[in-house]
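Visitor: Curious how this folds, go ahead:
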Amino acid sequence: MTDQTSYTSERLTLRHGGRDRIFTVVTPDIIGDRPDVLFYFHGSLQNGNVARNFTGRTFDDMAARTGTILVYPDGVERHFNDTRRGLRERTRDLDIDDVGFTHAIVDQLRDRRDIGDIHACGYSNGGQMVLRLLHDAPGLLAGAATFAATMPAADNLIDGLGEPVPTPYLAIHGTGDHIVNYDGGVAGLDPAHTRGVLVSAFESAEYFADVNGLDDADHTRRAEDALTVDTWSRDGHPPVELWSITGMGHVVPTPKDLPPSIGPGTDAIVAADVVAGFFGWE
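Guide: Next comes the predicted model:
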């Protein structure tokens, strides 16, 4: 770990699936011999640069502080082809292979330098992309985190979704999220832009606990003020954590003021710091 926060960023283009795909790489000025890599997948109607500003550059600063290479892929027409049957966007109509795109970025990074483990986090549609990677690229990720995203209900899963393997998994979700409801149900900004039914944040965490070989006997809970942390943990099994923020809306927890249309923010935690702690970077 380093105690500085300087880095460089590059907007890069990679030819994949017959089209030019864009991604941003943030590289710390001070870096180890085999740095870990963190992918950040943006939400609907965003891109990598918007995501950087949306999170107040907190992930950039965290990456620089911990010596982690940070990658922001851009979705096609500002969306990723995620896990949900109810995703009604051009990326689905075009059958965009975002799993293959992720693999291609990893291959390009490995061509440039020796890298360590691959991790991924994502917000909303980007969180759903992380869930797809866990299923359709099992073993690629050494750790995964989602913000404001839960597993689709069984009848809302895309056809042919693969089987996940045990992987450390962190979820952060606001109880006041009116777009991806904390308690489950139909997701979407409004009735004209729905994404089908999703399970609750707790059920989603339980799903990954089961994948990781964990059960009710491995579950503990701690609560303080606006924060509740549910943990599933046992020696020899990857952990699962659900961080629930009372009253928080459809946001990634950062110090930045965000649009009121997506609900209240929070000063209880900073998501980038929680991610770094969960992945063991600080």
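Visitor: hey, let's count contacts and neighbours off CA atoms from now on
Guide: OK.
Visitor: At which residues are the strands of the stretch 151-282 of the chain located?
Guide: Along the stretch 151-282 of the chain, the segments classed as strands by DSSP state E, counting those that start in this stretch run 169-174, 185-188, 194-198, 219-224, 227-234, 237-245.
Visitor: Redo those as CSV? Include distance to A137.
Guide: Converted to CSV, those look like this (distance: least, C-alpha to C-alpha, whole Å):
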stretch, distance to A137
strand 169-174, 15
strand 185-188, 25
strand 194-198, 21
strand 219-224, 27
strand 227-234, 23
strand 237-245, 17
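Visitor: Pick the most deeply packed of the ones you listed.
Guide: strand 169-174 (a mean of 26; mean count of other C-alpha atoms under 10 Å).
Visitor: packing partners for that one?
Guide: Under the contact criterion of 3 or more C-alpha pairs under 8 Å, 6 or more residues apart in numbering; DSSP states H and E, strand 169-174 touches strand 143-147, helix 201-211, strand 237-245, helix 271-278.
Visitor: who does the second one touch, helix- and strand-wise?
Guide: Counting contacts by 3+ C-alpha pairs under 8 Å, 6+ apart, helix 201-211 is packed against strand 169-174, strand 237-245.
Visitor: this one next, for a side-by-side:
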Amino acid sequence: MCFRFFSSLLLLGVSIASTHAQVLTDSIRVEGNYRVFHYNKPTKPLANPALVFVMHGSGGDGLGMMRAATKMDQQAGDENTLVVYPDGYKRYWNECRKASPAQANKEDVNEQAFFTGMVTYFQQRYQIDPKAVFAVGTSGGGHMAYKLALTMPGTFRAVTAIIANLPGDDNLDCVPSGKPVAIMIINGTDDPVNPYKGGPVILGQNMNMGVVRSTEQTLAYWANLARYQGQPTHDNVPDRDPADGKTIERFTYRAKGKPDVVLLKVNGGKHDYPNDIDVHLEALTFFQQQRKRQ
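Guide: Okay, here's the model as predicted:
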């Protein structure tokens, strides 16, 4: 595992709400590739902050995710949290789907080294809390979140995967650690891309990403790792936007000494975000809860 910090910083001025934030873009050289990431320069001092990575979907980029997670980033500063938006390799991640035709998968780029390098980078510059490192991703980024949980449980305290299910056994090319991790899953029941009940994932006309498990099987995988038994507790999330045709149910496994395992089931949800919650704020709250349980 080899990575080197690239010395130059690109500074981009952007306006967020009523405050002015400075977007910093930097890169780390990982096994011959410069891997890029973005973050907002903290507007006030941080003391041993938490670190949250936000991963874009297939074909996206970190700056696009920064725009999608504006509310989370605004709140993060008040919660002593630094948020980082990495770019995938040529807009894709080398996640755990064996069938993925993305160059990141074909070249088997070293994502673990990339994320390890970024954690080291932010430890050196902002003295982040190494016991409070988290990740949230959407779609392909959700698959990357699963990979981090499967292969780097010693680094990531919790992850959130949005509109993504674990790959099926025959489509899994990661070697799971077998260790439990706190996880929250947010999936829509009517998702035509990431089928709630499992099956093939097709991006566009010619990008077959292989078969994924059902959402219930994905939830059960993480619950079993944490040795939960029986049924999760259940409650309904307030329906703040009845006009969107979606409702959300929360299923929670929680016990003393075990990581939380949570599913937000978005009834009527497609390959998108529900209006009843801000999914990134929800992820931030989940991460804060896990940090308090240290």
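Visitor: now the helices: where do they sit in structure 1?
Guide: Under the criterion DSSP state H, helices of structure 1 are mapped to 48-54, 58-66, 90-93, 98-112, 125-136, 201-211, 271-278.
Visitor: which position in structure 1 aligns with M152 of structure 2?
Guide: Mapped onto structure 1 by TM-score structural alignment, M152 of structure 2 lines up with A137.
Visitor: And T285 of structure 2, by the same measure?
Guide: Checking TM-score structural alignment: T285 of structure 2 goes with G277.
Visitor: Quick one: residues contacting that match.
Guide: By C-alpha atoms under 8 Å, 6 or more residues apart in numbering, G277 of structure 1 lies in contact with nothing.
Visitor: For the alignment partner in structure 1 of T138 of structure 2, give its distance to A187 of structure 1.
Guide: With TM-score structural alignment as the criterion, the equivalent of T138 of structure 2 in structure 1 is Y123. To A187 of structure 1, Y123 of structure 1 is 14 Å away according to C-alpha to C-alpha, to the nearest Å.
Visitor: what range in structure 1 does stretch 72-91 of structure 2 sit on?
Guide: Using TM-score structural alignment, stretch 72-91 of structure 2 lines up with residues 59-78 of structure 1.
Visitor: first vs last residue of the matching stretch, how far apart are they?
Guide: Using C-alpha to C-alpha, one end of stretch 59-78 of structure 1 lies 20 Å from the other.
Visitor: what about the residue nearest to L189 of structure 1 when sequence neighbours are not counted, distance to D60 of structure 1?
Guide: In this structure, L189 of structure 1 finds its nearest non-sequential neighbour in I179, 5.3 Å apart by C-alpha to C-alpha, 6 or more residues apart in numbering. To D60 of structure 1, I179 of structure 1 is 26 Å away according to C-alpha to C-alpha.
Visitor: More neighbours: which of the two?
Guide: D60 (26 against 23; other C-alpha atoms under 10 Å).
Visitor: what lines up against I186 of structure 2 once you look at structure 1?
Guide: Match for I186 of structure 2 (TM-score structural alignment): I172.
Visitor: In contact with that match: list those residues for me.
Guide: So I172 of structure 1 contacts A145, T146, F147, A148, L242, W243, S244, I245, A271 (C-alpha under 8 Å, 6+ apart).
Visitor: for H234 of structure 2, same thing?
Guide: E249, R250, F251, T252.
Visitor: Try it again at 6 Å.
Guide: R250, F251 (C-alpha atoms under 6 Å, 6 or more residues apart in numbering).
Visitor: corresponding residue for it in structure 1?
Guide: Checking with TM-score structural alignment, H234 of structure 2 has R221 as its match.
Visitor: same question, Y221 of structure 2
Guide: Aligning on TM-score structural alignment places Y221 of structure 2 opposite Y207 in structure 1.
Visitor: Quick check: buried residues in stretch 80-90 of structure 2?
Guide: Neighbour counts over stretch 80-90 of structure 2 (16 or more other C-alpha atoms under 10 Å) mark N80, T81, L82, V83, V84, Y85, P86, D87, G88, Y89 as buried.
Visitor: quick one: which of those residues is nearest V30 of structure 2?
Guide: Y89 (11.1 Å; C-alpha to C-alpha).
Visitor: Could you report the separation of the residue nearest to the closest one when sequence neighbours are not counted from Y146 of structure 2?
Guide: Nearest residue to Y89 of structure 2, sequence neighbours excluded (C-alpha to C-alpha, 6+ apart): A104, at 5.6 Å. According to C-alpha to C-alpha, A104 of structure 2 stands 16 Å off from Y146 of structure 2.
Visitor: neighbour-wise, which of the two wins?
Guide: Y146 (29 against 19).
Visitor: Number of residues surrounding the equivalent of T24 of structure 1 over in structure 2?
Guide: Using TM-score structural alignment as the criterion, T24 of structure 1 maps onto H38 of structure 2. Using other C-alpha under 10 Å, H38 of structure 2 is surrounded by 25 other residues.
Visitor: G60 of structure 2 too?
Guide: 17.
Visitor: how close does it get to R91 of structure 2?
Guide: From G60 of structure 2 to R91 of structure 2 the distance is 6 Å (C-alpha to C-alpha).
Visitor: cool, K71 of structure 2 as well?
Guide: Counting by C-alpha to C-alpha - K71 of structure 2 and R91 of structure 2 are separated by 24 Å.
Visitor: try V279 of structure 2
Guide: For V279 of structure 2, the distance to R91 of structure 2 - C-alpha to C-alpha - is 22 Å.
Visitor: for V136 of structure 2, same thing?
Guide: When V136 of structure 2 is compared with R91 of structure 2 (using C-alpha to C-alpha), they lie 17 Å apart.
Visitor: So the two - more neighbours on which side?
Guide: Relative neighbour count places V136 above the other of V136 of structure 2 and R91, with 28 against 17, counting by other C-alpha under 10 Å.
Visitor: Neighbours of the nearest residue to that one once chain neighbours are set aside, how many?
Guide: Ranked by C-alpha to C-alpha, 6+ apart and with sequence neighbours excluded, the top spatial neighbour of V136 of structure 2 is T160, at 4.5 Å. Residues near T160 of structure 2, counting by other C-alpha under 10 Å, number 32.
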